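Novice: okay, here's the prediction I keep looking at, along with the sequence it came from:
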Amino acid sequence: MAWTLTRDEGRPPRIAPVAGLLGGLVPAFTLPGSSVPAGSLVLGAAIVNFCRLPDRCTLEVVDKQAVHEDFERARATFRALLDDATDRQLRRRSNGTRWNNRQLLFHMLLGFLIMRALLGLARIMARLPNWVGRAWAGVLNAGTKPFDVVNFLGSWLGGTAVSRRTMVVLCDRTIAALHQRLDRENQRSLAQGMPYPTRWDPFFREFMTVADLYRFPVQHFDFHREQLSLT
């Protein structure tokens, strides 16, 4: 696998996979025969455990341009929604939530604002054993009710206190930063990921890659856009 990587995918020096291959072959041919069955069982168990989590055994080819285009569509739509709505429309109750339209728009923006934290956490968890991520997701799932309260109050407060102009500026700057960050990613880094608390959001899955995280804010945005009652 390391030998077939390109430079864009973070290929190590060619000597690295050669050294790794030799390091594996030498013990394989020098160990006593009695150790082969036990070693095979350990290897098999490791492979099964590694493949239990989704997306760990495949390297998805991510269309970064499509993600960029979705970011720009959401940015333009967000600006248009705020520019075109009257104060009365923004104070109107949204469909299916306890927020008014302005508070719901801030919640839609929040999906982009939290991306820096989500991406940073994914980088950390990807370096830790799988059980750490699963335990973390379990703890967060157990705290769903307090999260729901904080989630509601945060969007209520933000949508009440933050001006339209500030929301537009925050959206523009945040999405611009996400564009730059996505440009620095390669297919290998986009395939990293961690378990997520599925009770926190309908778009959170048991395991999400960094590529999934880049798609999340637009999915979140489009879902809640249907709940606006501006017309």
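Specialist: Arrived safely. Just so we're clear, the structure is a prediction, and the values are computed from it rather than from any experiment. Numbering: from 1, shown residues only.

Novice: use CA for all of it now, contacts and neighbours both
Specialist: Fine.

Novice: now the helices: where do they sit in the protein?
Specialist: Using DSSP state H, the helices of the chain run over residues 15-30, 35-51, 64-84, 87-91, 101-113, 115-126, 130-142, 144-161, 164-184, 187-190, 210-225.

Novice: quick one: which of the ones you listed is nearest residue 196?
Specialist: Nearest to residue 196, of all the helices of the chain, is helix 130-142, at 5.2 Å by Cα to Cα.

Novice: so who does residue 72 touch?
Specialist: Contacts of residue 72 were listed using Cα atoms under 8 Å, 6 or more residues apart in numbering, and they are residue 175.

Novice: before we go on, here's another structure to hold up against the first:
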Amino acid sequence: MGDRSACDRQAVFDEYTRARRIFHALLDDATPADLALPTRGTRWTNGQLLWHMLFGYLVTRVLLGLVRVFSRVPQSVSKGFAGVLNAGTRPFDVINYLGPCGAVKVLGPRRMGIAFDWITGSLERQLAKESEHDLARGMHYPVRWDPFFQDFMTLADLYRYPTRHFDFHHRQLTFGERR
């Protein structure tokens, strides 16, 4: 990320299609016991981590909106905003952990699949409408919040972000591994 070159829209569309296929395969094959298994390297269960993977796409819509605002003001404003968010990393981490714990109980696997299709479709439609000029707009991000956030990210970077987040967490799932 952080590449200021033109966005390869087709590559992003292909990434979203691949993620949708994987997400639905995981949901379709998951038993309640699979969803309750602990994951590798997190305190979440498989079901909770699946919700967190979906959340990466949901939060991208919010991040795209922030770029549209912060890219119109001096960079020092977004740098200051990112600094404030970095200072609030501990409360963010608690909320980031607890959110999936409750959300997975509300949505459940079927609704998570529907939400995944809706959000990736929404992001695809938005990306198709973006101008090259807009895709080059960016802002500073709180790098302590997520390993895939860079100090400065463009809209083009953000469209790639959720699938990178998804792929990272996909490797932490433990479906079929009985402990």
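Specialist: Cool, got the structure. In this text the structure is predicted, and so the values were computed from the model without any measurement.

Novice: wait, doesn't residue 52 of the second structure sit right on residue 98?
Specialist: No - if you go by Cα atoms under 8 Å, residue 52 of the second structure and residue 98 don't touch, sitting 10.3 Å apart.

Novice: so the two - more neighbours on which side?
Specialist: Neighbours were tallied for residue 52 of the second structure and for residue 98 using other Cα atoms under 10 Å; the higher tally belongs to residue 52 (23 against 13).

Novice: which residue in the first structure aligns with the more buried one?
Specialist: Alignment note: residue 52 of the second structure maps to residue 107 in the first structure; criterion TM-score structural alignment.

Novice: once you drop chain neighbours, what's closest to that match?
Specialist: Computed as Cα to Cα, 6 or more residues apart in numbering, the closest residue to residue 107 of the first structure that is not its neighbour in sequence is residue 155, at 5.1 Å.

Novice: need the helices of the first structure in a markdown table (columns: distance to residue 197 of the first structure).
Specialist: Converted to a markdown table, the helices of the first structure look like this (distance: least, Cα to Cα, whole Å):
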| stretch | distance to residue 197 of the first structure |
| --- | --- |
| helix 15-30 | 36 |
| helix 35-51 | 19 |
| helix 64-84 | 23 |
| helix 87-91 | 31 |
| helix 101-113 | 15 |
| helix 115-126 | 12 |
| helix 130-142 | 5 |
| helix 144-161 | 9 |
| helix 164-184 | 23 |
| helix 187-190 | 20 |
| helix 210-225 | 13 |
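
Novice: right, so those helices: which one is the most enclosed?
Specialist: Mean neighbour count (mean count of other Cα atoms under 10 Å) peaks for helix 101-113 among the helices of the first structure, with a mean of 24.

Novice: average distance between it and the second structure?
Specialist: Here helix 101-113 of the first structure, set against the second structure after superposition, deviates by a mean of 0.3 Å using mean Cα distance after the TM-score superposition for the first structure.

Novice: need the contact partners of that helix.
Specialist: With contacts defined as Cα under 8 Å, 6+ apart, helix 101-113 of the first structure is touched by 78, 89-94, 155-160, 167, 171, 174-175, 216-218, 220-221, 224-225, 228-230.

Novice: likewise stretch 81-96 of the first structure?
Specialist: With contacts defined as Cα under 8 Å, 6+ apart, stretch 81-96 of the first structure is touched by 99-102, 104, 164, 168, 227-231.

Novice: show me what residue 165 of the first structure lines up with in the second structure.
Specialist: Match for residue 165 of the first structure (TM-score structural alignment): residue 110.

Novice: and if you look at residue 26 of the first structure?
Specialist: The criterion is TM-score structural alignment: under it, residue 26 of the first structure has no aligned partner in the second structure.

Novice: map residue 143 of the second structure across to the first structure for me.
Specialist: So, by TM-score structural alignment, residue 143 of the second structure is matched to residue 198.

Novice: you'd agree its match is up against residue 144?
Specialist: No - judged on Cα under 8 Å, residue 198 of the first structure makes no contact with residue 144 at a distance of 9.6 Å.

Novice: please name the nearest non-neighbouring residue to the match of residue 165 of the first structure.
Specialist: residue 27 (7.7 Å).

Novice: likewise residue 61 of the first structure?
Specialist: Counting by Cα to Cα, 6+ apart, residue 187 is the residue found nearest to residue 61 of the first structure once chain neighbours are left out, at 6.5 Å.

Novice: from residue 59 of the first structure, how far off is that neighbour?
Specialist: Separation of residue 187 of the first structure from residue 59 of the first structure (Cα to Cα, to the nearest Å): 8 Å.

Novice: now swap in residue 145 of the first structure and tell me
Specialist: Using Cα to Cα, residue 145 of the first structure is found at 35 Å from residue 59 of the first structure.

Novice: residue 38 of the first structure too?
Specialist: The gap separating residue 38 of the first structure from residue 59 of the first structure is 30 Å, by Cα to Cα.

Novice: then residue 68 of the first structure?
Specialist: According to Cα to Cα, residue 68 of the first structure stands 20 Å off from residue 59 of the first structure.

Novice: what does residue 131 of the first structure give?
Specialist: Computed as Cα to Cα, the residue 131 of the first structure to residue 59 of the first structure distance reads 21 Å.

Novice: kindly report the same for residue 203 of the first structure.
Specialist: 21 Å.
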